[in-house]
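Colleague: Predicted model and sequence below, questions to follow.
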Amino acid sequence: MNTTTFNSSIKEIQGGNILSAKGYKTGGYHMGLRNNKKDLGIIVSDNLANAAAVFTKSITQAAPIKVTKETMAQGAKIQAVIVNSGNANAATGEQGMLDAYEMRNLAAKKLGIENTQVAVASTGVIGQLLDMDKVKSGIEQIEFQNLAECAADFETAILTTDTFQKHCAFQAEINGVTVTVGGAAKGSGMIHPNMGTMLGFLTSDANVSSENLQLALSQCIDSTFNQITVDGDTSTNDMVILLANGQSNCAELTPSQEGWATFVELVALACKDLSKKIARDGEGATKLIEVNVEGAQSVSDARALAKTVVGSSLVKTAIFGTDANWGRVIAAMGRAGVPFNPEDVTIYFGDIVVLQNSTPVNFSEEDAKAYLEQEVVVIKAVLNEGEAKGTAWGCDLTYDYVKINGSYRS
């Protein structure tokens, strides 16, 4: 595999994916819930893996979320994940729960493992029952291997309105052993997460207990997946799951060890990479928007301000229209629920200062427009309240967003 130096200790694997970590197989299959597209995916670890997960905070949680939360509560050890697209199995009542359990049972039977060692995830249209005849046939026929094309099949099978596959992998030498974290995700619309976003799957060959794995994942979520927004809607099906199967043969990693920080950074980098790809692939989006807030009283304040700005429909439409309307930025900051001095704020669009210490400045509208025409737009707001920083990611709001969501079920 080709690698590029990311920093002094960690490398990003170019073209890396969920199979970059040792000891995993995956695959995708077209079982017929969607037309002309793979819609069933599976991840299988060669051995029972320790696991951690975060889930949507929506009250209207889908059946697979409830079943997988129950599975995690029974030991947090997972050997396989089964996931379908095209149908969220949400708002489907008692039958939806039975179907989610049946998906878990069918996958366990196929693999010859306990059903409590299988996680279940679904994504797609809300309020429709699964066609379990197709699901049963699909699970019986799906194949999985440790091949790049199998990883691509899985990445395709989990997509809904996404326009591209999302994958990454990072690795580092920890205590003399190479440890890798790989990942895949889907997400394009209904993205405004709280402790999880859309579907994210992370694999690692590290040796980490389930308890410490949960600690690492939870530590990374708030600054990555929880800092993206596309449309302000939180899904019924949001889930991020992290597996660690120990196949790297490294010694067990714990928070008291020197190598722990490197492992957490590996997880954080994978989460950040997938988060930014989800934000960029917002339904109908043409631009990735990054908002950085500096000089806040606390990290939570900075993150809240950044996320409010990047989630503002008025900011998003201004970026789409290449209008350097900084008034929309400071207006959004004012409703973030965070106290700050509105008379001492500096705002940048890229390197262009558009507001200096809350005083309007003359800037070249032509230069600003040219900057906003780029695919990645960075907005920075500098306060004078403290030293804390926060970042959030989102996308512009376009005509196509309405078109896509106006005909989602068709």
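Modeller: The structure has been received and is ready for your questions.
Colleague: Going by C-alpha atoms from here, please, whenever you check contacts or count neighbours.
Modeller: OK.
Colleague: Grab the nearest non-local neighbour of Thr5.
Modeller: The shortest distance from Thr5 to any non-neighbouring residue, by CA to CA, 6 or more residues apart in numbering, is to Lys11 (4.7 Å).
Colleague: how many neighbours does the one you found have?
Modeller: Counted with other CA atoms under 10 Å, the neighbours of Lys11 add up to 19.
Colleague: which residue of the chain sits farthest from its center?
Modeller: Each residue of the chain has a distance to the centre, and by CA atoms, centre = their mean the biggest one is for Asn362: 38.8 Å.
Colleague: Tell me the secondary structure at that residue.
Modeller: coil (DSSP: H, G, I helix; E, B strand; the rest coil).
Colleague: From Ser300, how far out is it?
Modeller: 32 Å (CA to CA, to the nearest Å).
Colleague: Identify the residues contacting the residue lying closest to His30 once chain neighbours are set aside.
Modeller: In space, and not counting its chain neighbours, His30 is closest to Lys38: 3.8 Å by CA to CA, 6+ apart. Contacts were defined as CA atoms under 8 Å, 6 or more residues apart in numbering; by that measure Lys38 touches 28-32, 153, 156-158.
Colleague: Can you flag which of these belong to helices?
Modeller: Among those, the residues falling in helices (DSSP state H) are 153, 156-157.
Colleague: circling back to that earlier point, pull the most distant pair out of the contacts of Lys38.
Modeller: Comparing all pairs in these by CA to CA, the longest separation belongs to Gly32 and Asp153, at 14.9 Å.
Colleague: out of these two, which sits in the more crowded spot?
Modeller: Neighbour totals were compared for Gly32 and Asp153, and Asp153 leads with 24 against 17 (other CA under 10 Å).
Colleague: in the stretch 251-400 of the chain, which spans are helices?
Modeller: In the stretch 251-400 of the chain, the helices defined using DSSP state H, counting those that start in this stretch lie at 260-280, 299-311, 313-320, 326-333, 365-372, 399-406.
Colleague: winner for burial among the ones you listed?
Modeller: Among those, ranked by average contacts under mean count of other CA atoms under 10 Å, first place goes to helix 299-311 (a mean of 26).
Colleague: so what secondary structure elements neighbour it?
Modeller: The contact analysis (3 or more CA pairs under 8 Å, 6 or more residues apart in numbering; DSSP states H and E) places helix 299-311 against strand 288-296, helix 326-333, strand 388-395.
Colleague: let's bring in a second one:
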Amino acid sequence: MSHFDIPAGFRFAGLASGIKKSGKLDLALICSDQPAATAGVFTQNKVYAAPLQVTKPRIAGGVCQAVLINSGNANACTGEAGLQVAQQTSQLVAKQLNIDEELVALASTGVIGVQLPIIPFEQNMDKLVDALAEDRALVVAEAIMTTDAYSKVASARFSDGEKAYNILGLAKGAGMIHPNMATMLGFVLTDAAIDAQFLDSALRQAVKKSFNSITVDGDTSTNDTVLLLANGAAGGKKIEPGSEAAQAFVQHLERVLLDLAKMIVRDGEGATKLVEIKVQGAESEDAARTAAKSVATSSLVKTAFFGEDANWGRIISAVGYSGIDVDQNKIDIFFNQVAVTKDGLSTGPELEAEATEVLKLPEFTVTVELNQGDTCSSYYTSDLGYEYIKINADYRT
């Protein structure tokens, strides 16, 4: 774990409990040595899973000490039985750690509509707690994966001028990725002392620029959860809103979340490209964001990226139907630095050929210049190809 900055006072564990038929890791626990100030953001899907029904009211209290996560089963659309299992797993954790049950948060990910068995939790909770260690964050990152090709971890260090603090982010997600958040779980930990109210505003700001600015396939899950815990274990003064230390915290939090968000898009099911859609010259940030989202979520645009076709017509069309006011005679479009459209017209076959070379890169930026104002916004998307269909056609089998 030497290449990641691990916050003090947190321990981690993961194991294979049998929830996944494959025998891979499927149960994880994150534990703070002391109750931590906590903020959370959750799916806006009106159908949401049992673990969220348990966790959301607890996180509203602004404090948490342990997070239990399982993969392989979403415990969503499982009715009263699913809710009872969620509550039982919470009780098992609390008892084993000897903490108040209200300090336990739950998260699940996997197949919807299948009852989550309680037996794997009953048989393995003591082993999970016994395995807790400061150097096992990567095990948690692996245990929370479903169709992910790789685990997702990011970290940062910041200072208040006297004391250094760490931020660690763990996430999973590859498909059903679309705001408002999407089949993704994220757990962000810091050893700085920060109150829950400031954590909440910082998290919402950071999520808007990261997890709520990505798309893979336009689906929003029933289980999306991002939790931010600050346990103050590094010592030092409380970080107050408006201070230089608070600015440093927010800046590094945003970077960690954006790093994780980009990993999720890069790992989009079957994805071969990570594309930043940047809309600039807009009349407002909302307008820029709306247009960028429209381009990023267009299946025609995404399939063109997969086919390495510099089809700027699909892009300008997506801007046009986004709902914002635009003047098509002012729109310029670039693939990296290559201008394919000027004043709404083609710049010719030579530049389009150059743009096609850009599309062969694993990462590139599409810039749409509206020439109507001075604000901009970015969205991150992947291409859409055959492998996505294959993975999701066979997901339950």
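Modeller: Nice, I can see it. All values reported here derive from a predicted model rather than from experimental measurement.
Colleague: what's the counterpart of Ile133 of the first structure in the second structure?
Modeller: Actually, residue 133 of the first structure is Asp rather than Ile. Using TM-score structural alignment, the partner of Asp133 of the first structure in the second structure is Ile119.
Colleague: Please apply the same query to Glu373 of the first structure.
Modeller: In the second structure, Glu373 of the first structure lands on Lys360 (TM-score structural alignment).
Colleague: tally of neighbours for its match?
Modeller: 16.
Colleague: so what's it closest to, chain neighbours aside?
Modeller: Nearest non-adjacent residue to Lys360 of the second structure, counting by CA to CA, 6+ apart: Glu308, 6.1 Å away.
Colleague: Now for Phe364 of the second structure, how many residues are close by?
Modeller: 17.
Colleague: ugh, typo on my part, it should be Ser22 of the second structure
Modeller: Ser22 of the second structure has 10 nearby residues by other CA under 10 Å.
Colleague: Could you grab the helix/strand/coil label for it?
Modeller: Taking three-state DSSP, the label given to Ser22 of the second structure is coil.
Colleague: quick one: contacts for it?
Modeller: Ser22 of the second structure touches nothing, counting by CA under 8 Å, 6+ apart.
Colleague: tell me which element Leu52 of the second structure falls in.
Modeller: helix 50-59 (DSSP states H and E).
Colleague: Show me what that helix is packed up against.
Modeller: Counting by 3+ CA pairs under 8 Å, 6+ apart, helix 50-59 of the second structure packs on strand 27-42, helix 79-97, strand 104-111.
Colleague: which one in the second structure is aligned with Val267 of the first structure?
Modeller: Applying TM-score structural alignment, one finds that Val267 of the first structure aligns to Leu253 in the second structure.
Colleague: any idea how far Val338 of the second structure is from Cys376 of the second structure?
Modeller: Taking CA to CA, one finds Val338 of the second structure at 19 Å from Cys376 of the second structure.
Colleague: Those two - which one has more neighbours?
Modeller: With neighbours defined as other CA under 10 Å, Val338 of the second structure and Cys376 compare such that Cys376 has more, 22 against 19.
Colleague: which one in the first structure is aligned with that one?
Modeller: Here Cys376 of the second structure is matched to Lys389 in the first structure, going by TM-score structural alignment.
Colleague: circling back to that earlier point, the residue farthest from the centre of the first structure is in contact with Ala368, isn't it?
Modeller: No - counting by CA atoms under 8 Å, Asn362 of the first structure stays clear of Ala368, with 11.4 Å between them.
Colleague: so which of the helices and strands packed on helix 50-59 of the second structure comes closest to Gly62 of the second structure?
Modeller: So among those, strand 27-42 is nearest, using CA to CA, at 4.9 Å.
Colleague: For the residue positioned nearest the centre of the first structure, list the residues it contacts.
Modeller: Nearest to the mean C-alpha position of the first structure, counting by CA atoms, centre = their mean, stands Ser275 at 4.4 Å. By CA under 8 Å, 6+ apart, the residues touching Ser275 of the first structure are 224-225, 228, 393.
Colleague: Thr116 of the first structure: which of those residues is nearest?
Modeller: Nearest member of these to Thr116 of the first structure, counting by CA to CA, is Phe225, at 26.5 Å.
Colleague: Now do that closest one against Ile330 of the first structure, distance only.
Modeller: 24 Å.
Colleague: What does Ser155 of the second structure correspond to in the first structure?
Modeller: That one, Ser155 of the second structure, aligns with Ala169 by TM-score structural alignment.
Colleague: How far does the host helix or strand of its match sit from its chain's centre?
Modeller: For Ala169 of the first structure, the element it lies in under DSSP H and E is strand 166-174. The chain centroid and the centroid of strand 166-174 of the first structure are separated by 15 Å, computed with CA atoms, centre = their mean, to the nearest Å.
Colleague: Repeat that for stretch 61-80 of the first structure.
Modeller: 18 Å.
Colleague: Check whether the aligned partner of Ala66 of the second structure in the first structure sits in a helix, strand or coil.
Modeller: Under the alignment (TM-score structural alignment), Ala66 of the second structure maps onto Ala80 of the first structure. Put simply, Ala80 of the first structure is strand when judged by three-state DSSP.
Colleague: For Thr199 of the first structure, grab the count of nearby residues.
Modeller: You called it Thr, but residue 199 of the first structure is Leu. Neighbour tally, Leu199 of the first structure, other CA under 10 Å: 22.
Colleague: mind checking the SS state of the residue mapped onto Asn166 of the second structure from the first structure?
Modeller: Matched to the first structure by TM-score structural alignment, Asn166 of the second structure sits across from Thr180. With three-state DSSP as the basis, Thr180 of the first structure sits in strand.
Colleague: Understood, closing this out.
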